[in-house]
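Visitor: model the structure of this input:
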Amino acid sequence: MLTGIEVHPDLGFGITADSYYHSAEHLMTNHFEHYDLTQQVEMPQNFLFRHSIELYLKSLIIIFHKELNIDYGNVAFDSDDPEAFVDGKWRKLYSSHFIDKLYDYWLNNLLLPNIQKLTDLAPKGDWQEYKKITTLFRIISKYDQDSSYFRYPITKNSALDNEKNTMQKFKAKDNIEDLINEMQEKNGDKKGNLTMLVFDNQDNIIEAFHKADNVLPEVRDALYEVASYFHGIHIMTRVTLCGGM
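Guide: As a prediction, this is how the structure comes out:
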């Protein structure tokens, strides 16, 4: 896989996915200065994992079509302009970004119907569906089906946009003393957290925000697990089905 992209069987989608995947891993464990005070700090990591999944899926779709000699409808299986059958029609793979639909196509049109052929071609491969991965796709797609949720602060998914925000708005007490007492009772012995208050000219609290300790942990963990799964599946496929290419 150290050859030029132009000779890769998947047109370079796989090794590009690897770059996004490893960059996301690096961000997970290498925090920059003032990391804990930076808003939206996990969005780049989540975006990179999510994009790596999309690229891994496109890599696998291309490889499966080529190795199984399956045409893209009227387009030859070895074409450099691959497609996926989505929502009842063939669509260009380069402009298909709905991650759940790409997964559904790869799983139900390429993997599951061809397990015996894949086993014959590459008996050392692990050609099966992992139900947990299928379940995790539902979590990811609820928030970021089209690769926009973790790229932009505001998206078409406006009902869910606030959930990714580090600073969460809350209804505060009318005066600062009551608010402090409430926060102390709520936090107990836990480490203190960041709270931002906005006052009017009469020192009344008009807006209040607190820093979320954990932003969308279920989505973050799902992205990491699914990306790690496809990182491994991609390597396995290249080694067993593509002869290491």
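Visitor: all contacts plus neighbour counts: C-alpha atoms, from now on.
Guide: Fine.
Visitor: and Ala84, what element?
Guide: Using DSSP states H and E, Ala84 maps to strand 83-86.
Visitor: should've said Phe230
Guide: With DSSP H and E as the test, Phe230 turns up in helix 217-240.
Visitor: show me what that helix is packed up against.
Guide: Other helices and strands packing on helix 217-240, by 3 or more C-alpha pairs under 8 Å, 6 or more residues apart in numbering; DSSP states H and E, are helix 13-29, helix 43-67, helix 131-144.
Visitor: and of those helices, who's closest to Gly125?
Guide: Closest to Gly125 of the helices and strands packed on helix 217-240 is helix 43-67 (C-alpha to C-alpha; 13.0 Å).
Visitor: another one to check against the first:
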Amino acid sequence: MNILITPPEMHFDKGLGISAWHFRDAAKVLIDSENNRDLLSPIGYLQRHAIELYLKSLIYILHKKYNICFGDKFSLDNPAILVNDKWRPMSNTHNLNDLYSYFKSIYESIFDNLPSSTEWTLSPNLEKQIKLISGYDPKSTYFRYPQATSENQDQKKSTVQPMDLESALKSAQSGQGKPIKCAVLLDSDDNIVNSFDLTPEVLEDVRSALSEVMEYVNNLHCAFLGELTKWS
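Guide: Okay, the predicted model is just below:
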């Protein structure tokens, strides 16, 4: 386990993987905290960034282990990925779908050379989940800023959502709705101006995908470290 006792620059992947581990650990700390519900964006950012770093580490390890050349004068000292037939610096590439597509292409090209002691088949659901995450956050900005994409998309990540109070009350009274926790804004005559759901279920599909993909690529990365780099 040399990666735990040596500096990142000495690691087989130049520290990409250990950085991914640290972002994953930070996300898990926030998930386990008491106010995790209000930390959706920080948690989402940490998970997404961990996934990005894991993918970059996997790509780097494959290039180095199997002597896969980069194009356009890129190298292990300045790695890149191929996107739409154009080489782009890895450090400037943040789109998860682009990273995964490139990883998958070189992974499949050397698949028969991987050690037979491990089952290396990728989950068919992994690509679908990465596309979902990337669709919401293609540039790694969605969870970092309140206004990152369109107004409609940005509103989806808020843990305070507009609500129809009358409909919510009717649903609760019928016994079919969930308990209501909301804020109600009144005018000077005590007329309801706005009402907001304080416990909305937001981005459930993306949040689930982030958690599942992060753990999946972490496990895959551990297999790479153990089988391909001997934990260096």
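Visitor: re the thing from before, average offset of the next helix or strand after the strand holding Ala84 of the first structure relative to the second structure?
Guide: Next along the chain after strand 83-86 of the first structure, taking DSSP H and E as the criterion, comes strand 89-92. In this overlay with the second structure, the average offset of strand 89-92 of the first structure from its partner residues is 0.4 Å by mean C-alpha distance after the TM-score superposition for the first structure.
Visitor: ditto for stretch 217-231 of the first structure
Guide: Looks like 0.6 Å for stretch 217-231 of the first structure (mean C-alpha distance after the TM-score superposition for the first structure).
Visitor: give me the stretch of the second structure that that stretch matches.
Guide: Stretch 217-231 of the first structure lines up with residues 204-218 of the second structure when matched by TM-score structural alignment.
Visitor: may I see the buried residues of the matching stretch?
Guide: For stretch 204-218 of the second structure, the buried set under the neighbour-count rule, 16 or more other C-alpha atoms under 10 Å, comprises 206-207, 209-211, 213-218.
Visitor: from those residues, which is closest to Gly175 of the second structure?
Guide: Checking those against Gly175 of the second structure by C-alpha to C-alpha gives Arg207 as the nearest, at 28.3 Å.
Visitor: wait, the closest one touches Gly44, no?
Guide: Yes - counting by C-alpha atoms under 8 Å, Arg207 of the second structure touches Gly44, with 7.0 Å between them.
Visitor: what sits closest to Phe77 of the first structure if chain neighbours are left out?
Guide: Asp71 (4.1 Å; C-alpha to C-alpha, 6 or more residues apart in numbering).
Visitor: for Met214 of the second structure, same thing?
Guide: What sits nearest to Met214 of the second structure in space, not counting adjacent residues and going by C-alpha to C-alpha, 6+ apart, is Ile51, at 5.5 Å.
Visitor: okay, the helices and strands packed on helix 217-240 of the first structure, which one's buried deepest?
Guide: Highest mean neighbour count among those (mean count of other C-alpha atoms under 10 Å): helix 43-67, with a mean of 24.
Visitor: next, the mean deviation of that one compared to the second structure.
Guide: Once the two models are superposed, helix 43-67 of the first structure sits on average 0.7 Å from its counterpart in the second structure (mean C-alpha distance after the TM-score superposition for the first structure).
Visitor: so who does the counterpart of Leu241 of the first structure in the second structure touch?
Guide: Taking TM-score structural alignment, the alignment pairs Leu241 of the first structure with Leu228 from the second structure. Applying C-alpha atoms under 8 Å, 6 or more residues apart in numbering to Leu228 of the second structure gives the contacts 61, 65.
Visitor: where's the equivalent of Ser195 of the second structure over in the first structure relative to Gln184 of the first structure, distance?
Guide: Aligned by TM-score structural alignment, Ser195 of the second structure pairs with Ala208 of the first structure. According to C-alpha to C-alpha, to the nearest Å, Ala208 of the first structure stands 16 Å off from Gln184 of the first structure.
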